[in-house]
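Peer 1: my questions are about this predicted structure, shown below with the sequence.
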Amino acid sequence: MVDRMMIACAVDEPYAEMAGVMLRSLALNGDVRDIPVYLIGDGLSVETVEDLRACANDLHFQFIDLAAMRESIGHLPVSFYNAAIYIRLLLADLIAGDGRMLYLDSDILIHRPIRELLQTPLEGNLAGAVIDGGKPQVHAMANARLGRTEDAPYFNSGVLMFDLQTWREHGIGHQCIRTAQARNDYWPDQDALNIVLDGKIKPLHAKWNLFSTEPLPRDVCEAGHILHFIPDKPTSENCRHPMFEDYLAIRATTPWRDRPFTSSVRQRRVDQLARMVAERVRRKRIDPEA
């Protein structure tokens, strides 16, 4: 039994709507009303923070503005150009105390209670995560990129469970950030976690981070407790996810209920490409040999 449990999510402005729906679904379906829920915001407007607070409803909600924490974590080897993807690695620095931490990506829907997950023993491992739901050839490519055997388990970082004090003692987040910054990977935080924690991640059941790059039937999704919107995001009217209607039903209870969709699939991919190019340009300016 875990004595103290916490939940955290990191979000920037483009993902605020999804974070709001995630928080609302957590309040409605998660059975975690007595558990502290931390939302770490990167460059959020005052209005967005209030909207997210409203979505949290009766959760034990606490907001952390990353801008206010920059000075205290400024010594860490991380570029805040794309800070949101690194926040999960910094939770042991951002949140005081000890206990079990469950990190959730913002593009997630809580469909069923998750208390069982929070109480799952790590059995000596440094983290718990779900094996990535991508195609086998994608796993093989990822492992080849990381210098591992083709059949090594490759974990998704969208749902990540660990003990805060253990991560502080071993400097896990710092190791991952240094690894990510020394490389130029497509999924920098996720690849770094798979490298640093290789052989020390407890595989969790797929129901705790359910997704697939291939279409899943609705009855499979219905059995999931945590649904991850990969690859389609529910902020597009073109979303093909079988649980899109469930997302919309919860969205209708949030401040985003009457707002237009914020993106199309095509525009999201264009934005991702633009960010990748900008990051590579930034790296070249710092290190022309990179």
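Peer 2: Yep, it's here.

Peer 1: okay, CA-based contacts and neighbour counts for the rest of this
Peer 2: Noted.

Peer 1: report the central residue of this structure.
Peer 2: Nearest to the mean C-alpha position of the chain, counting by C-alpha atoms, centre = their mean, stands Asp105 at 2.5 Å.

Peer 1: any idea where the strands of the stretch 1-150 of the chain begin and end?
Peer 2: 5-12, 36-42, 60-65, 100-104, 108-110, 127-131 (DSSP state E, counting those that start in this stretch).

Peer 1: got those strands as a markdown table, with mean neighbour count and distance to Glu222 columns?
Peer 2: As requested, those are arranged in a markdown table below (neighbours: other C-alpha atoms under 10 Å; distance: least, C-alpha to C-alpha, whole Å):
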| stretch | mean neighbour count | distance to Glu222 |
| --- | --- | --- |
| strand 5-12 | 22 | 23 |
| strand 36-42 | 22 | 25 |
| strand 60-65 | 16 | 27 |
| strand 100-104 | 23 | 19 |
| strand 108-110 | 28 | 11 |
| strand 127-131 | 23 | 18 |
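
Peer 1: give me the nearest residue to Ala252, chain neighbours excluded.
Peer 2: Asp258 (7.6 Å; C-alpha to C-alpha, 6 or more residues apart in numbering).

Peer 1: any idea how far that neighbour lies from Tyr15?
Peer 2: 17 Å (C-alpha to C-alpha, to the nearest Å).

Peer 1: closest to Ala140 out of the strands of the stretch 1-150 of the chain?
Peer 2: strand 127-131 (12.9 Å; C-alpha to C-alpha).

Peer 1: returning to what we had before: tell me how many other residues crowd the residue nearest to Ala252.
Peer 2: Asp258 has 10 neighbours, counted by other C-alpha atoms under 10 Å.

Peer 1: wait, a helix at it?
Peer 2: No. Under DSSP: H, G, I helix; E, B strand; the rest coil, Asp258 falls outside any helix and is assigned coil.

Peer 1: now for the closest residue to Leu59 other than its chain neighbours: which residues touch it?
Peer 2: Excluding its sequence neighbours, the residue lying closest to Leu59 (C-alpha to C-alpha, 6+ apart) is Arg33, at 4.9 Å. Contact analysis of Arg33 by C-alpha atoms under 8 Å, 6 or more residues apart in numbering lists Ala27, Asp58, Leu59, His60.

Peer 1: please compare the first structure with the one that follows:
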Amino acid sequence: MSIFDTGLNPLKKTKVVPVFLTINSAYAPYAAAAIHSLTQHANKKRYYRVIILHDGLNWVNRVRLRSLVTKNVAIQFKKISSSLYLKAIVKYCSRRKGAGDFFSSAVYYYRFFIPRLFPIYSKCVYIDSDTILRGDIGELFDIDLEGKMMAAMVDPKVEVIPEFREYVDRAVGVQYWDYCNSGVLVMDMKALRKFGYLSALVDTINKYDADLVAPDQDYMNVILRGKILHLDAKWNMEPAEELPKDAKLVHFNLFNKPWHYKNVPQEKIFWNAARGTGFYGELKRQQQAFDAEKQKADHEKIEALIKKAGRLSKTKEPILKFEDK
């Protein structure tokens, strides 16, 4: 039996700290920076297993990601195989290719598969690939979920962008101050399995085929309404010129990616993490190639997303009506 088939720390007979990321090959360079930052802040007395869910990483990217392994941080790859669940999600995503649709890849939904695919774990952490750790992720894993199924931070962009706030309140049907970002999660795997988290997602997709702004995140908030503990903001900080001293994780969410733009807030911590990977040169070339035309297209896509939120917020009643059975 492989050590990956158990929840044990091979260094000692203690539980592993499982950390999940979901990516395709295009996101491998950013995931590498996130993983390298994790290894730099990991507690040397604990054992971490980074599990990468993907849709088909090539051999070169696997080798470069695997090079980030340390004595107490292992890396495991898991390709999401075809299933009725995945087919329903892929079919849904194929219809979400219009202007303002940032999230039309099935990869965004792989986080819903985690509890079902890994029954050996009762708890885990999930992070987006555009995050950089400034503290030990084991501390995040250790938080008390206080009887909730998941922990996530209230989405800061929803709080400050009026169109997003109105969209969440009216179209999603979740009060904006209770609507959470799905980029950093602590999951009670056992509770989510019992609840039927993945089945609830696919059932809701099949029932509504909803046109949404951030579908995977919107579905999460509706399906788990009242079941999400609000994380401290230090575990999912927006990049800013000045970060609080206790900031543990920076999330380069949606706008101003440092691998596209120069002189963005906190770009230094991203490049410091990227420098320790085999993707540094590739990331620098991406930045150089992201010319004025691509920047214009990026801004137009973001404007379309905000415009879409404003349009959908005009609904008279929520688009989704999930009922916990």
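Peer 2: Yep, that arrived. Note that the coordinates shown come from a computational prediction; the quantities given were computed from them, not determined experimentally.

Peer 1: in the second structure, what residue corresponds to the residue nearest to Ala252 of the first structure?
Peer 2: Under the alignment (TM-score structural alignment), Asp258 of the first structure pairs with Gly281 in the second structure.

Peer 1: against Val19 of the second structure, how distant is its match?
Peer 2: Taking C-alpha to C-alpha, one finds Gly281 of the second structure at 26 Å from Val19 of the second structure.

Peer 1: again, but for Pro119 of the second structure
Peer 2: With C-alpha to C-alpha as the criterion, Pro119 of the second structure and Val19 of the second structure are 14 Å apart.

Peer 1: again, but for Leu68 of the second structure
Peer 2: Distance from Leu68 of the second structure to Val19 of the second structure, by C-alpha to C-alpha: 14 Å.

Peer 1: same question for Ile127 of the second structure.
Peer 2: From Ile127 of the second structure to Val19 of the second structure the distance is 7 Å (C-alpha to C-alpha).

Peer 1: ok, Asp216 of the second structure next?
Peer 2: Taking C-alpha to C-alpha, one finds Asp216 of the second structure at 19 Å from Val19 of the second structure.

Peer 1: what does Tyr176 of the second structure give?
Peer 2: From Tyr176 of the second structure across to Val19 of the second structure, the span is 28 Å (C-alpha to C-alpha).

Peer 1: next one: Glu146 of the second structure
Peer 2: Glu146 of the second structure is 20 Å from Val19 of the second structure, by C-alpha to C-alpha.

Peer 1: likewise for His299 of the second structure?
Peer 2: On the measure of C-alpha to C-alpha, His299 of the second structure and Val19 of the second structure end up 32 Å apart.

Peer 1: same check, this time on Tyr126 of the second structure
Peer 2: In terms of C-alpha to C-alpha, Tyr126 of the second structure sits 6 Å off from Val19 of the second structure.

Peer 1: overlap of the contact sets of these two?
Peer 2: Joint contacts of Tyr126 of the second structure and Val19 (C-alpha under 8 Å, 6+ apart) do not exist.

Peer 1: element containing the closest residue to Leu283 of the second structure other than its chain neighbours, please.
Peer 2: What sits nearest to Leu283 of the second structure in space, not counting adjacent residues and going by C-alpha to C-alpha, 6+ apart, is Trp259, at 5.8 Å. Assigned by DSSP states H and E, Trp259 of the second structure falls within no helix or strand.

Peer 1: which residue in the first structure aligns with Trp259 of the second structure?
Peer 2: By TM-score structural alignment, Trp259 of the second structure lines up with Thr235.

Peer 1: and Pro115 of the second structure, by the same measure?
Peer 2: Checking TM-score structural alignment: Pro115 of the second structure goes with Ala92.

Peer 1: could you report the neighbour count for that match?
Peer 2: 24.

Peer 1: quick one: contacts for the closest residue to it other than its chain neighbours?
Peer 2: Spatial nearest neighbour of Ala92 of the first structure, excluding adjacent residues (C-alpha to C-alpha, 6+ apart): Leu164 at 5.3 Å. Residues near Leu164 of the first structure by C-alpha under 8 Å, 6+ apart: Leu91, Ala92, Gly97, Asp98, Gly99, Arg100, Met101.

Peer 1: including distance to Asp219 of the first structure, could those go into JSON lines?
Peer 2: Below are those laid out as JSON lines (distance: C-alpha to C-alpha, whole Å):
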{"residue": "Leu91", "distance to Asp219 of the first structure": "35"}
{"residue": "Ala92", "distance to Asp219 of the first structure": "37"}
{"residue": "Gly97", "distance to Asp219 of the first structure": "40"}
{"residue": "Asp98", "distance to Asp219 of the first structure": "38"}
{"residue": "Gly99", "distance to Asp219 of the first structure": "34"}
{"residue": "Arg100", "distance to Asp219 of the first structure": "31"}
{"residue": "Met101", "distance to Asp219 of the first structure": "30"}
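
Peer 1: between those, which is nearest Arg275 of the first structure?
Peer 2: Nearest to Arg275 of the first structure among those: Leu91, at 23.8 Å, using C-alpha to C-alpha.

Peer 1: and the closest one, how many neighbours?
Peer 2: 21.

Peer 1: Val196 of the first structure maps to what in the second structure?
Peer 2: Taking TM-score structural alignment, the alignment pairs Val196 of the first structure with Ile223 from the second structure.

Peer 1: report the separation between its match and Asp203 of the second structure.
Peer 2: Separation of Ile223 of the second structure from Asp203 of the second structure (C-alpha to C-alpha): 11 Å.

Peer 1: again with Asn43 of the second structure
Peer 2: To Asp203 of the second structure, Asn43 of the second structure is 40 Å away according to C-alpha to C-alpha.

Peer 1: between Ile223 and Asp203 of the second structure, who's got more neighbours?
Peer 2: Taking neighbours as other C-alpha under 10 Å, Ile223 of the second structure and Asp203 compare with Ile223 leading, 19 against 15.

Peer 1: list the contacts of the counterpart of Leu118 of the first structure in the second structure.
Peer 2: Matched to the second structure by TM-score structural alignment, Leu118 of the first structure sits across from Phe141. If a contact means C-alpha under 8 Å, 6+ apart, then Phe141 of the second structure has Val17, Lys123, Cys124, Val125, Val186 as its contacts.
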